[in-house]
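> kindly generate the corresponding structure for this input.
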Amino acid sequence: MKADFSMVPAIKRPLSEDQIEAQLRKTGSTPFFARNIEIDYPGGLFAPLGEINRLRREFLEVAEEEVASSFRPSVEEAEKARVGLEDLSARRRKAPRRSPPERSRPSISIYVSTLEEVSGAAEGGCRRVYFEPVVGIADGRRCRPEKTGPEEVLETLHLAREISDRWDVDLVWKWPRIVRRRFFDFAAPLLERARVVEVMVEGVGLAEAVSAQVPGMRVSGSIGLNVWNSSAVEALGPSFQRLTLSPELSWREMAELLVRSRSLSYSPDLEVLVQGNVEAMVAENCLLSSALGCEVVAGAGEDFWGIEDETGRVFPVREDGEGRTHVYNAVELSLIDEVPKIVDMGVGSIAIDARGRKAGYARKMAEIYRRSLMGGDLSGLKREAREISLGGITKGAFLRGRKE
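Sure, this is the predicted structure:
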């Protein structure tokens, strides 16, 4: 671009090349910075610094518009997308809105992380167990879980299978929320020997990889898939036996999703998380060792760690087998008194997250929800659930949805 002003011969104080360059480098709060500036300046000239600053601002505005324009679709591409969206909306409006099938009782699934919790969940009356044992494959710090060999993992899974068979419960091997190549290369070869009927993952690519490793293996999807609407169900359905709906949906959004999903040619079993501290974030590094030091964490032998904020709320913290830190909400999700509404929606199953909460919690919470499904006193069951919940209870987004 070309400036709309000219420099003139200086009367007293000509601008130096360094002064001009300093003004041009002031990109302020814009996303730009000046890496190289070439100036062809004979010297002895003057222009108000305000004019040079205005030139810089106008140049950056033009640059910003050019960068933004390079990412915008063309008029033809935008029109094609608009037509496609209208076509999709029309097909969704025409899809038959089928009523729920004859009211049936949802089954109960429970997330657990130890063999003791597997036993507790099974004794409590659940239908399936999502078992996520700690698989120690990280190198380095002492505070990380000890290395776990393939045979140790298989032995743990076989013991879990014996427990689940004794109680006629389906055993599902739950994989970590984040799976890198190191874990997959470790776990995939064990699938055929693991004696599990199903694997739970939180990524679409993993579902395809598991199916390629063991054709016919059932795969279910946890909340990490972020299933928000029936279009997601339609897209993911062919790869999954079961999908967990996003816990950020309101009950109205869930009901709409379920109604629309019934019109699909294939719809997997749809599950709602009803109890547990929902995962808020995952950090790649071990926050505990960063804050306290590896020696302290390794020597403490503590079963529970948490982060306390300025209001006194405690956010549970757990470390996985690769040294990542998982931080959970301070207040426990509990939809115990909403069970009749959930049943009326036609949900196939409900889930309880009991990982890290011991066998007694898994057993008791399974019993509480089993009794609620059988028509038990909801106010009394809610009191029982609150007594063993961590940090109190909340219904999350279930009633009012999210604050956009």
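
> hey, let's count contacts and neighbours off CA atoms from now on
Noted.

> how about the helices in the stretch 151-300 of the chain?
With DSSP state H, counting those that start in this stretch as the criterion, the stretch 151-300 of the chain has helices at 181-187, 204-213, 230-236, 251-261, 287-292, 294-300.

> who's in contact with the shortest one?
Residues lying outside helix 287-292 but in contact with it, judged by Cα atoms under 8 Å, 6 or more residues apart in numbering, are 143, 294, 296-297, 325.

> buried stuff in it?
287-289 (16 or more other Cα atoms under 10 Å).

> out of these, the closest to Glu116 would be?
When those are ranked by distance to Glu116 (Cα to Cα), Leu288 comes first, at 25.1 Å.

> separation between that closest one and Arg103?
Leu288 sits 47 Å away from Arg103, going by Cα to Cα, to the nearest Å.

> what's the closest of the helices of the stretch 151-300 of the chain to Arg54?
Per Cα to Cα, nearest to Arg54 of these: helix 287-292, 46.7 Å.

> from the chain's centre, how far out does that closest one sit?
How far helix 287-292 lies from its chain's middle: 23 Å, per Cα atoms, centre = their mean, to the nearest Å.

> dump the helices of the stretch 151-300 of the chain to a markdown table, plus distance to Ser74.
Converted to a markdown table, the helices of the stretch 151-300 of the chain look like this (distance: least, Cα to Cα, whole Å):
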| stretch | distance to Ser74 |
| --- | --- |
| helix 181-187 | 38 |
| helix 204-213 | 30 |
| helix 230-236 | 26 |
| helix 251-261 | 33 |
| helix 287-292 | 46 |
| helix 294-300 | 54 |
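
> to compare with the earlier structure, here is another sequence to fold:
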Amino acid sequence: MVQSGFPEVLAPAGSYESFHAAIAAGADAVYLAGNLFGARAFAQNFSEEELLHVIDEAHLHGRKIYLTVNTLLKEKELEEKLYTYLEPYYNEGLDAVIVQDYGVLRFIRQHFPGLALHASTQMTVTGPEGASLLADYGVERVVPARELSLKEVETIKKATQMEMECFVHGALCYCYSGQCLMSSMIGGRSGNRGQCAQPCRLPYTYKGKNGYLMSLKDICTLESIPDLIEHGIDSFKIEGRMKKPEYVAGVTAMYRKYTDLYLEHGREKFRVKKSDLEELMDLYNRGGFHSGYYFVHNGPEMLCTNRPNHAGTKAAKVLGQKGRELQISVLKDLSKGDVLEFPSGHGDYTLGKDWKKGERQTILLPKNQREKKGAWIFRTRCNALLQRLNQTYVNAKLQEPISGRVVLKPGEKAVLELRFTGRNGTKTVIRVKGERIAPAENRPLTEEQVTKALAKTGNTPFYFETLDVKLEGDCFCPMQQLNTLRRQGIEELEKAVLNGFRRTSADVGQQDMTDTVSDLEKRADNTAGNLRTSVLAETLEQLEAMWEFLESALESSEMEQSLRRIYLDFELFLGKETPEKTREICRKFQQKKIQIFLALPHISRGNLDGKLKSLLLAEKETVDGVLIRNLESLGMLRKIGFDKSVIADHNLYILNHEAKKFLKEEGISEYTASLELNAKELSGLDLTDCEGVVYGYIPVMESAQCLEKTCFGCKKASGRDEMADRLGHRFSIRRVCTFCYNVIYNTDPQVLFSEMDTLRRVKVSSCRLHFTGESKAETKQILSLYTQAYAQDPVWPENLNYTKGHFRRGIK
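Coordinates of the predicted model:
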């Protein structure tokens, strides 16, 4: 086995059994979570005691442990829990943390300076500008968005020289990771807090097409390993912290095998066996595999629309049915304990004995169950494979080779010297002394006896590869004395190896976390007279409605006095017709001292970076600032020297004061209050520089996939459509073809018109109305309702559904 360390095979572990299986199967590193702040809250995860043991065990075997702290942290969690949570792992020698929250990133850099920082895929890093921004903050490794092509990953690598950790196998989210609020808004289980309910695995209807329209196949890049390596990927990340140990073992072993094959023999001799691909299919697949986004931008071939779960592999075919007896033809050797799924989806069948390929078998079906002649029967559990993986990896004994030398001489203390060379080449030598050796009166010790006694290393991390026994004279020594010598030596060796990883807690302590108290007390008194208003428009029709409302309605006087800013979607400045009309209306607003800001794309990819830069330069005189939705836009603005105001939208998440500080240090002047905090939690943050969204259909997904393309083919034209879930709830969809992504909006708008007093108490700087697909008439109606609410007379039509989002209920 090649132990090059490049590329790293990185395995998941949701339990100790999975960790053990991953190490046995050849993983260079394992990523896992403790009992807090992990993005798989429903995995078994590790207690503090277990995790400390796992860190040591990994280091003894020359592997690394990366701790996932990849959720968003609320203010109290960051202030009261994060330091004490991380400190023991930091001291033990934890190799790295994977983070999503900007505040967590800033906090760890300050309080645990010796700990490596990896940016989670939840940060939605899509290009070199965003990655460079993180590199300046001490991040050494990026897990880029899974939607990137190999060329885009290579571009980031070459531009930043950062390590690239990329997913190579397992489940794919439909949404860009970190940009999904669907589970949160529908059921209160936030994906940003590790509690995703996987709404993308449910059935939907789009323009008459029914099925699991957002359920992506699992990614499998085994055959693409040469391309992944040659494009600069440093770590092959396997998804699956919710999977069983056998899955972790099987997938890890397969990627270890073929990574080593390429490193030893190169591309010319690199071939993946069909049987190995089928083994991976037997472990888990959703209607087949796909190579992910590395070679395609999106497409229907990436989805399995007829089922969202494990599909298994073809095992038999229905020949016919007589009454309850189902006759089948066996397509492959099957084992006792294998599970077959009936084609109709009604139940399954567990084999009570082995079946051979080519045999005809009969299964007795439940009463009234019918199966179609010619239908395929799939095996969803391969019992022989699972048993083999258990025996080979899950229950494997893990020991490292050591060499030893023992010297026994009558009248002197026994001496045992142990030598260990780690997988990274580090050498450790220890020397221990035992009790004095007595001279032999009858039968002296033999080398064979001493060797047999010392070689019994049992369940320790080591075994003797070589053992030199030197007897200087006729020696007598009880076996118990030799056992004690061996135990003492191995304990000292283990201690010496692990001491090389130990740290002491950083000098920067928790007292520094209180430096925000004075900041939180410096809040302006927002009264009804100075609570401001901002409006975001995605269409020219909405912009025209805003101007007409402001000019004609008597009731708009309150609106005109409070309106300070209008955000205009970037697509309003593209095309042949809308840009000039947009600029004309913008000039009218600016004459009234109302600012015009450009709302940049939700997703910005490197291959479209030039288009975005050109847009900013073209509209430099038109706009007073920009609203950004991703780190890539922020990094790009810094690169071009943008000198106007930059405001962060709600999906640059701010759940704690450290996150605000991070963005402020990067040039953000104002923020958007988090949509996942309730009023009480918001009141614990300084919101005098934050806007609160009081109206709007909230974006719950941004996806590189396109439902239109999946169901009917690419139109290459931006537009709006709808999809419906199994309960009939309708979701608006926006196709952003300019930058090739879809935005899916919540079923009902978030409306906080009845919460104006509370918004004043939590001291937001202004209230934002976010228009998406509303018509001109609907836009004017919402403006009128808001004006009444602003004047403390809130009303809302009974026939219009709405939600308050998390403003009252919050998230766990």
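
> tm score of chain vs chain?
Once superposed, chain against chain, the TM-score is 0.70 (TM-score structural alignment, normalised by the length of structure 1); 326 aligned residues with a Cα RMSD of 3.6 Å.

> which of the helices of the stretch 151-300 of structure 1 sits closest to Ile37 of structure 1?
Using Cα to Cα, the helices of the stretch 151-300 of structure 1 put helix 287-292 closest to Ile37 of structure 1, at 42.0 Å.

> where in structure 2 does that closest one align, residue-wise?
Mapped onto structure 2 using TM-score structural alignment, helix 287-292 of structure 1 spans residues 707-712.

> which one of the contacts of helix 287-292 of structure 1 is nearest to Ala359 of structure 1?
Nearest to Ala359 of structure 1 among the contacts of helix 287-292 of structure 1, with distances taken as Cα to Cα, is Thr325, at 22.6 Å.

> so what's the closest one up against?
Contacts of Thr325 of structure 1 (Cα under 8 Å, 6+ apart): 282-288, 317-319.

> save those residues as TSV, and put in distance to Ala209 of structure 1 too.
Formatted as TSV, those follow (distance: Cα to Cα, whole Å):
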residue	distance to Ala209 of structure 1
Val282	23
Ala283	24
Glu284	23
Asn285	26
Cys286	28
Leu287	31
Leu288	33
Val317	30
Arg318	27
Glu319	25
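
> pick the one among the residues you listed closest to Leu270 of structure 1.
Among the contacts of Thr325 of structure 1, and counting by Cα to Cα, the member closest to Leu270 of structure 1 is Val282, at 24.9 Å.

> would you confirm that that closest one contacts His326?
Yes - assessed by Cα atoms under 8 Å, Val282 of structure 1 is found in contact with His326 at 4.6 Å.

> compare these two (neighbour count), which wins?
Neighbours around Val282 of structure 1 and His326, counted as other Cα atoms under 10 Å, are more numerous at His326. The numbers are 21 against 17.

> tell me the counterpart of that one in structure 2.
By TM-score structural alignment, His326 of structure 1 lines up with Val743.

> residue contacts, that match?
Val743 of structure 2 neighbours (Cα under 8 Å, 6+ apart): 699-703, 733-736.

> helix, strand, or coil at it?
strand (DSSP: H, G, I helix; E, B strand; the rest coil).

> to Gly306 of structure 1, which of the helices of the stretch 151-300 of structure 1 lies closest?
Closest among the helices of the stretch 151-300 of structure 1, using Cα to Cα: helix 287-292, at 9.2 Å.

> quick one: average offset of that closest one versus structure 2, please.
In this overlay with structure 2, the average offset of helix 287-292 of structure 1 from its partner residues is 1.8 Å by mean Cα distance after the TM-score superposition for structure 1.

> quick revisit: just the buried ones from the contacts of Thr325 of structure 1, in PyMOL syntax?
Restricted to buried positions by 16+ other Cα under 10 Å, the PyMOL selection for the contacts of Thr325 of structure 1 reads:
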select buried, resi 282+286+287+288+317+318+319
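
> the stretch 251-400 of structure 2: strands as residue ranges?
All strands of the stretch 251-400 of structure 2, identified by DSSP state E, counting those that start in this stretch, fall at 289-290, 313-322, 325-330, 339-341, 348-350, 360-364, 376-381, 400-408.

> which bit of structure 1 covers the longest one?
The one in question is strand 313-322 of structure 2. Under TM-score structural alignment, there's no match for strand 313-322 of structure 2.

> the shortest one too?
The alignment of strand 289-290 of structure 2 onto structure 1 (TM-score structural alignment) covers no residues at all.

> now do that strand: distance to the chain's middle.
19 Å.

> for the longest one, same thing?
With Cα atoms, centre = their mean as the basis, strand 313-322 of structure 2 stands 40 Å off its chain's centre.

> and Glu338 of structure 1, what's its match in structure 2?
Going residue by residue (TM-score structural alignment), Glu338 of structure 1 aligns to Glu755.

> helix/strand/coil for that match?
Assignment for Glu755 of structure 2 (three-state DSSP): helix.

> which position in structure 1 pairs with Gly728 of structure 2?
In structure 1, Gly728 of structure 2 lands on Gly312 (TM-score structural alignment).

> its match - that's part of a strand, no?
No - with three-state DSSP as the criterion, Gly312 of structure 1 is assigned coil and is not in a strand.

> what about it, neighbour count?
9.

> do the same with the one 4 residues further on
With neighbours defined by other Cα under 10 Å, the count for Pro316 of structure 1 comes to 22.
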